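Visitor: The sequence isn't on hand, but the structure is:
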């Protein structure tokens, strides 16, 4: 697969994707806003795995930064074989009453950036006749839990549609739909998850390993762990009225604005 580009690579699932891809001897392009974290990670990956790690600092809420990442994906001299659209943003507040600028930023990161970067990657990959796009969705895509569910539902539907369009080109599209996973995401989004038992939690290493294995097999919808495959199957059979009743917004840990994930 050659080089993999990972957005949101400085923390959470993105960090785990970077490590697993590097240890599998893929060169990596690391995309996130935090230059210090990215530079430190790149040095660690190069020293530990012996691969080339490129740092690409970008804020995916900014059109010009998304355009720079898209240009990197289109570069014919430095082909990217795998795009991992992982970057996410935790708002920690309900839509009604939240700052609309924060809502638009979340949409930009989890929808617009996925659209633009997938377009750039797919075009370049189809020309070469090989490649893969992995979009990080969520089991929340099947729920009715605020705009995060809405964004992830779009990611799921978009990836399925893209997979149909790419059939026969040598390029694949996969959406991974993890459940609750131990990362920095909820803490940085100031979302209180303390009421959830340990049973519902996955670890990032297993989620990423399952996602990458499904990419290699050309699976379109990847749902790590038997428990969440069961949950997914049950939710899909429920009337949407029942899904709406169980949808629940998680209150933030405090009243300060939630930072980007």
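Guide: On my side now, so go ahead. This is a predicted model, so every value here is computed, not measured.
Visitor: going forward, measure contacts and count neighbours with C-alpha atoms only.
Guide: OK.
Visitor: isn't there a strand covering residue 5?
Guide: Yes - counting by DSSP: H, G, I helix; E, B strand; the rest coil, residue 5 is located in a strand.
Visitor: Wait, it touches residue 32, no?
Guide: No - counting by CA atoms under 8 Å, residue 5 stays clear of residue 32, with 10.9 Å between them.
Visitor: what's the span of stretch 12-32, first residue to last?
Guide: One end of stretch 12-32 sits 12 Å from the other (CA to CA, to the nearest Å).
Visitor: ok, back up a step: which residue of residue 5 and residue 32 possesses the greater neighbour count?
Guide: Between residue 5 and residue 32, counted using other CA atoms under 10 Å, residue 5 has the larger neighbour count: 31 against 22.
Visitor: The more buried one - nearest residue in space that isn't next to it in sequence?
Guide: What sits nearest to residue 5 in space, not counting adjacent residues and going by CA to CA, 6 or more residues apart in numbering, is residue 29, at 4.5 Å.
Visitor: what's around residue 147, how many residues?
Guide: 18.
Visitor: isn't there a helix covering it?
Guide: Yes - under three-state DSSP, residue 147 falls within a helix.
Visitor: Pick out the residue nearest the middle of the protein.
Guide: residue 86 (2.3 Å; CA atoms, centre = their mean).
Visitor: Tell me which helix or strand the residue nearest to residue 5 sits in.
Guide: Residue 29 is located in strand 27-32, with elements delineated by DSSP states H and E.
Visitor: what's that strand in contact with?
Guide: Strand 27-32 is contacted by residues 2-10, 18, 21-22, 38, 42, 51-59, 87 when judged by CA atoms under 8 Å, 6 or more residues apart in numbering.
Visitor: Any of these buried? List them.
Guide: Neighbour-count burial (16 or more other CA atoms under 10 Å) applied to the contacts of strand 27-32 gives 3-10, 18, 21-22, 38, 42, 51-59, 87.
Visitor: and those, which of them are in strands?
Guide: Those of the buried ones among the contacts of strand 27-32 mapping onto strands are 3, 4, 5, 6, 7, 53, 54, 55, 56, 57, per DSSP state E.
Visitor: Comparison target below:
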């Protein structure tokens, strides 16, 4: 039976990856910082799908803990056939509003962990001439929306380079580039996204299903949905001054301000009472 290791596996896309992989018979190694939540998720998956679920608590921004995950990937007996580098998070505030230590920790999770774990997995998989690496990137990597976007740009280019190096080895590398996905990611980062139209959002099960299909086919760049494949191409070839104007952190702050204004107007309308409504009727 195949085994997959998933980082950031207790929420968002990582949790969806865990459930879908278990549903197709994969044994799992689940990695997350939150040990209590990790064990709860693993117990639920075991009960439903009857697969083996190993838990590996680790903060991937911590080099010693990251190394333990890398070592797990090289185990010659309980082999990992699929690595899903999914762990990541956003920061509240702009580049200058956040302490440099927080930026460094975020980049260690978003970039260094991907580098280290991909290296460990690829070297081991190449020896067996079998395996796959799926790195969760983002279409944000085509934008200028701060350090997070820059890190996702790195993940995409790194994965493309790795895929070329792995050609002919029996091992593949895929980068998943979703757009806006309905998870708690934006809420955790303090991003007010209610100003975006409903059509903008993708559902996590669909994104994960498409990513796993593309990984099985050896597709290098997995971009779920036609609308986001089109958006990705436009962003990639558009003049950079235009991209900067449309996707800079200032754009996000303007969108958030409009969202706050709409929320206030909505709340104000809810508080209006009919002229005949008395105080004791409220």
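Guide: Cool, got the structure. Values in this document were obtained by computation on a predicted structure and should not be read as measured data.
Visitor: quick one: TM-score?
Guide: Put the two chains on top of each other and the TM-score (TM-score structural alignment, normalised by the length of the first structure) is 0.95; 253 aligned residues with a CA RMSD of 1.2 Å.
Visitor: one step back: the residue nearest to residue 5 of the first structure: how many residues sit nearby?
Guide: 24.
Visitor: That one pairs with which position in the second structure?
Guide: Alignment note: residue 29 of the first structure maps to residue 29 in the second structure; criterion TM-score structural alignment.
Visitor: cool, residue 186 of the first structure as well?
Guide: Using TM-score structural alignment, residue 186 of the first structure sits opposite residue 186 in the second structure.
Visitor: Let me see the ranges of the helices in the stretch 151-261 of the first structure.
Guide: 185-188, 204-217, 226-237, 240-246 (DSSP state H, counting those that start in this stretch).
Visitor: likewise the stretch 1-150 of the first structure?
Guide: 12-23, 35-49, 63-74, 100-107, 113-128, 146-166.
Visitor: Let me know which of the ones you listed is the nearest to residue 180 of the first structure.
Guide: helix 12-23 (11.7 Å; CA to CA).
Visitor: before we move on, back to that, return the most buried member of the helices of the stretch 1-150 of the first structure.
Guide: helix 12-23 (a mean of 23; mean count of other CA atoms under 10 Å).
Visitor: To what extent does that one diverge from the second structure after superposition?
Guide: For helix 12-23 of the first structure, the mean deviation from the second structure after alignment is 0.2 Å (mean CA distance after the TM-score superposition for the first structure).
Visitor: what's the angle from that helix to strand 53-57?
Guide: 150 degrees (axes from the mean of the first three to the mean of the last three CA atoms, to 10 degrees).
Visitor: packing partners for helix 12-23 of the first structure?
Guide: Judged by 3 or more CA pairs under 8 Å, 6 or more residues apart in numbering; DSSP states H and E, the packing partners of helix 12-23 of the first structure are strand 3-7, strand 27-32, helix 35-49, helix 204-217.
Visitor: looking at those, which is closest to residue 249 of the first structure?
Guide: Using CA to CA, those put helix 204-217 closest to residue 249 of the first structure, at 23.1 Å.
Visitor: hmm, who's touching that closest one?
Guide: Residues contacting helix 204-217 of the first structure (CA under 8 Å, 6+ apart): 12-13, 16-17, 20, 132, 134, 172-174, 176, 178, 181-183, 220, 222-225.
Visitor: To what extent does that helix diverge from the second structure after superposition?
Guide: So helix 204-217 of the first structure averages 0.3 Å relative to the second structure (mean CA distance after the TM-score superposition for the first structure).
Visitor: got the buried residues for that helix?
Guide: Buried residues in helix 204-217 of the first structure, defined by neighbour count with 16+ other CA under 10 Å: 204, 205, 207, 208, 209, 210, 211, 212, 214, 215.
Visitor: wait, which of those residues is closest to residue 149 of the first structure?
Guide: Of all those, residue 149 of the first structure sits closest to residue 207, with 19.0 Å by CA to CA.
Visitor: Next one: that closest one from residue 121 of the first structure, what distance?
Guide: Counting by CA to CA - residue 207 of the first structure and residue 121 of the first structure are separated by 23 Å.
Visitor: can you check residue 251 of the first structure too?
Guide: With CA to CA as the criterion, residue 251 of the first structure and residue 121 of the first structure are 37 Å apart.
Visitor: What about residue 265 of the second structure, how many residues nearby?
Guide: With other CA under 10 Å as criterion, residue 265 of the second structure counts 12.
Visitor: Distance to residue 246 of the first structure for the helices of the stretch 1-150 of the first structure - can I get that in JSON lines?
Guide: Output for the helices of the stretch 1-150 of the first structure, formatted as JSON lines (distance: least, CA to CA, whole Å):
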{"stretch": "helix 12-23", "distance to residue 246 of the first structure": "26"}
{"stretch": "helix 35-49", "distance to residue 246 of the first structure": "38"}
{"stretch": "helix 63-74", "distance to residue 246 of the first structure": "35"}
{"stretch": "helix 100-107", "distance to residue 246 of the first structure": "23"}
{"stretch": "helix 113-128", "distance to residue 246 of the first structure": "28"}
{"stretch": "helix 146-166", "distance to residue 246 of the first structure": "12"}
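Visitor: so which of those helices gets nearest residue 198 of the first structure?
Guide: Short answer: helix 12-23, nearest of the helices of the stretch 1-150 of the first structure by CA to CA, at 18.1 Å.
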